[in-house]
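Pasting the sequence and the predicted model now:
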Amino acid sequence: MTTDLGSPKISAPDPLAPAKLGPLTLRNRVIKAATFEGLTPKGLVTDQLIDFHRRPAAGGVGMTTVAYCAVAPDGRTSPGQIQWTDETMPGLRRLTDAVHAEGAAVSAQIGHAGPVAASKYIGHPALGPSRQFRMTTQNFSKPASKADIARITEGHANAARRAVEAGFDAVEIHFGHNYLISSFLSPKVNKRKDEYGGSLKNRARFALETARAVRDAVGDKIAILAKLNMDDGAPGGFWLDESIRVAKWLEADGSLDALELTAGSSLLNPMYLFKGDAPLREFAAVMPQPTKLGIQLVGKHFLKEYPYTDGYLLEDAKQFRSQLTMPLVLLGGVTNKAVMDEAMAEGFQFVAVGRALLRDPEMVNRIREDENTKSLCNHCNKCMCAIYGGTHCVLNPKPANPPVPA
């Protein structure tokens, strides 16, 4: 690209060429985004989960991200989610070995669901910064104590240590979607009066302490990313002005190798990230009562529909790129080479792809063969409703065999 004043040409990096991410060298700049797989019904790695990540690895991505690995028993959004225990480690090692055999790196998303946790099904109350009613589960979150905060911070550090032991190349700390740490960032959700509430510096304390604990735990043995909300998508929630300041503090601390920028709230506006159709009928079909009835009656007010455009988070993410020097990962509508090239030209070091790789795990290889290749995803978002029986694109054949522990 060139400037308007005719300055020397500055070439943007090729998204399909190798790139450094902290201590890692990835074979390209395309990351399979964390997409909850729904393939661990007993909380253990299954052959189906391994294949879920092996396929995009074989399809050419630089790194795939395993989601979502809870750092504590009370941090799960479903009873079958993976936790970092002795029992899960052999399966996780099998998974990382399988991805590495295809030439890709593999990251583990680590976090605590907080107020998004499935408290009725996991045997623990949902934690939050403050007491709050959650419409989708019809229960209240319990304010996290300082002991809870310390326990969960150390849980992230322990998860990172376990990730190294299991052969992961990176971890991605979940600071998005009003999961626990994201909910502390939100002035709409966080009503605390102590040092973890009130001012932005206080609300960001949990995030900064957690990122630092993870870095101190593993040093440079693996890459450390964080997924950070730019915008909760809710009036009065966490928004760009505060998010940029938090990103600057994280950059200054030096605890992260990259930030992946996201948006939306699983509590307040879950469709804000997933531009495209809002599949209300399909959501109602897989939900128990009384949630099913609630979706049928008022779902259109909670599961709002936003039009899809390629690269739909780019304009907001450029606000961060202009004020940070650390590597950034662009998420949202990365469905073809043109969007990847635009991201690189705007100064982003990596792109993250979710739904398009569910539809076509071979997308990166196909783009390498023909840069005019377009994604086959039609943004119907019905894949979001498939997580309860194994996440997949509904336009593809569903795996025939139910997941069993590997």
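Everything's here; your move. Numbers count the residues shown, from 1 in each chain.

alpha carbons only for contacts and neighbour counts from here, please
OK.

in this structure, which spans are strands?
Secondary structure of the chain (DSSP state E): strands at 19-21, 24-26, 30-32, 63-70, 105-111, 127-128, 132-134, 139-143, 170-175, 223-231, 258-263, 328-331, 350-353.

Report all helices and strands that the fourth one contacts.
Using 3 or more Cα pairs under 8 Å, 6 or more residues apart in numbering; DSSP states H and E as the contact definition, the elements that strand 63-70 packs against are strand 30-32, helix 47-58, strand 105-111.

Identify each buried residue in that strand, please.
For strand 63-70, burial by neighbour count (16 or more other Cα atoms under 10 Å) applies to 63-70.

roughly how far out does it sit from the chain middle?
8 Å (Cα atoms, centre = their mean, to the nearest Å).

now the angle between strand 105-111 and that strand, please.
Using axes from the mean of the first three to the mean of the last three Cα atoms, to 10 degrees, the direction of strand 63-70 lies 30 degrees away from that of strand 105-111.

then this one, side by side with the first:
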Amino acid sequence: MSTSVFDPVTLGPVRLRNRTVKAATFEGRAPEGQVTDALIDYHLAPARGGIGLTTVAYLAVAPEGRTHNEQIVVGPKTLAGLRRLTDAVHHEGAGVAAQVGHAGPVANGRSNGVHAISASRMPSPLSMQMIKSATEQDLTRVTRAYVDAARVLVEAGFDVLELHMAHSYLISSFLAPGLNRRKDRWGGPLESRARLARQVARAVREEVGDAVALTAKVSVSDGFKGGVTTEEGIAVARLLEADGHLDALQLSGGSSLMNPMYLFRGETPVSEFADAMPTIVKWGMKTPVGKSFLKRYEFEEAYFKEKALQFRKELSMPLMLLGGINRVETMQQAMADGFDFVAMGRAVLREPDLVNRLQAGTATQGICTHCNRCMPTIYTGTRCVDWTPAEVIPGP
């Protein structure tokens, strides 16, 4: 009997109503670093729309690990709001994941009021400060912060914790040879560069046990010279699988720091992005160098699939396919190809009720055009500029 994307599935200790995942996309709805009604509503829309698992994005484990200061740092002060969010999503029948991360060099140190850290020292295009090379003490502290955050998130009622190991965030910066120039035990060969990823996964699993599912977002390719290649990404994934601490991997790509459009594909809204930025960054983005930062990649359905299939061939653990998935045919083919879940971002942002309609047969594909004009809205509340909440139909 063939598997359907709409079949129920078990992820670690968690039972989900289907195999669709709302991928983490920064919501821009926590201006005071606290859960708001707007943030809850953002996740209620896809939950009511039939998604199996919705992911709360960029929950930072430490103040310097925020991308900027309008982001939630997980701790006792944010517990009550997070619990309110999970209760609301569960009421609609969906599972809820917490993307747990440390932004590393993607953090804006000036906004956060504390310098960012990375695998190696480097200038920050976001804060115009120098990013510090993480010390042994920093890495011990950050690992402990992941554990502390995991404990709070379990108490808050999350079903899944997703460890962010991609997009040039802190763990990813250690994996990328071009960002990791260290000569100590954290640099050099891939096994050494993967030490932090494995250490965090082990420490978090030891803390949460089987109370929640534990996954990681990893890269099929960073898309820049000196980034994680597909070959290295597979090698890292094999190490993580052998360690046995994770229940699944979500296969992503690109770099928020070096090549963001490698992840998104489609149109590049340079002017809109520049207009949403602070003045000095706005000026820089309108220069030839700034414009080249937002490279253009033609959109194609399931654009990471070819690389993801290489991961599928080498791994036995559950995998989530991500990257431009709009059509029910693509979703069902992913199941036939051996993937266990499909993750969607822009398609569900445009149509939060898409899964319900695909399952009911009233639609065969989403209507997102991948214009990417949603991207600059992350600073004012992430949204599709062509969608209004009135378009959402009630769930079953």
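Cool, the structure landed. Keep in mind it's a predicted model, so treat the numbers as computed, not measured.

Looking at the second structure, which helix is longest?
In the second structure, taking DSSP state H as the definition, the longest helix is helix 136-155.

Output the buried residues of strand 63-70 of the first structure as TSV; include the columns distance to Gly38 of the first structure.
Formatted as TSV, the buried residues of strand 63-70 of the first structure follow (distance: Cα to Cα, whole Å):
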residue	distance to Gly38 of the first structure
Met63	20
Thr64	16
Thr65	14
Val66	11
Ala67	9
Tyr68	9
Cys69	12
Ala70	14
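
Kindly indicate which of those residues lies nearest Leu357 of the first structure.
The closest of the buried residues of strand 63-70 of the first structure to Leu357 of the first structure turns out to be Thr64 (Cα to Cα; 10.4 Å).

I figured the closest one was touching Ala33, is that so?
Yes - under the criterion of Cα atoms under 8 Å, Thr64 of the first structure makes contact with Ala33 at 6.7 Å.

corresponding residue for Pro318 of the second structure in the first structure?
In the first structure, the residue matched to Pro318 of the second structure (TM-score structural alignment) is Pro327.

That match - nearest residue in space that isn't next to it in sequence?
The shortest distance from Pro327 of the first structure to any non-neighbouring residue, by Cα to Cα, 6 or more residues apart in numbering, is to Ala258 (4.7 Å).

what does the one you found align to in the second structure?
Match for Ala258 of the first structure (TM-score structural alignment): Ala248.

Now for that match, how many residues are close by?
Neighbouring residues of Ala248 of the second structure were enumerated by other Cα atoms under 10 Å; the total is 23.

do you know how far it is from Phe341 of the second structure?
9 Å (Cα to Cα, to the nearest Å).

so what sits against both of these two?
319-320 (Cα atoms under 8 Å, 6 or more residues apart in numbering).

Start from the N-terminal end of the stretch 251-396 of the second structure and give the helices.
All helices of the stretch 251-396 of the second structure, identified by DSSP state H, counting those that start in this stretch, fall at 261-264, 270-275, 279-285, 288-293, 305-314, 328-336, 346-350, 354-360.

residue range for the third one in the first structure?
Using TM-score structural alignment, the residues of the first structure aligned to helix 279-285 of the second structure are 289-295.

what comes into contact with that stretch?
So stretch 289-295 of the first structure is in contact with 136-137, 280, 283-286, going by Cα under 8 Å, 6+ apart.

Tell me the buried residues in it?
291-292, 295.

Throw those residues into JSON lines and include distance to Ile367 of the first structure, thanks.
Converted to JSON lines, these look like this (distance: Cα to Cα, whole Å):
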{"residue": "Thr291", "distance to Ile367 of the first structure": "41"}
{"residue": "Lys292", "distance to Ile367 of the first structure": "40"}
{"residue": "Ile295", "distance to Ile367 of the first structure": "39"}
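
Out of the residues you listed, flag the one nearest to Met271 of the first structure.
When these are compared for distance to Met271 of the first structure (Cα to Cα), Ile295 wins out at 13.5 Å.
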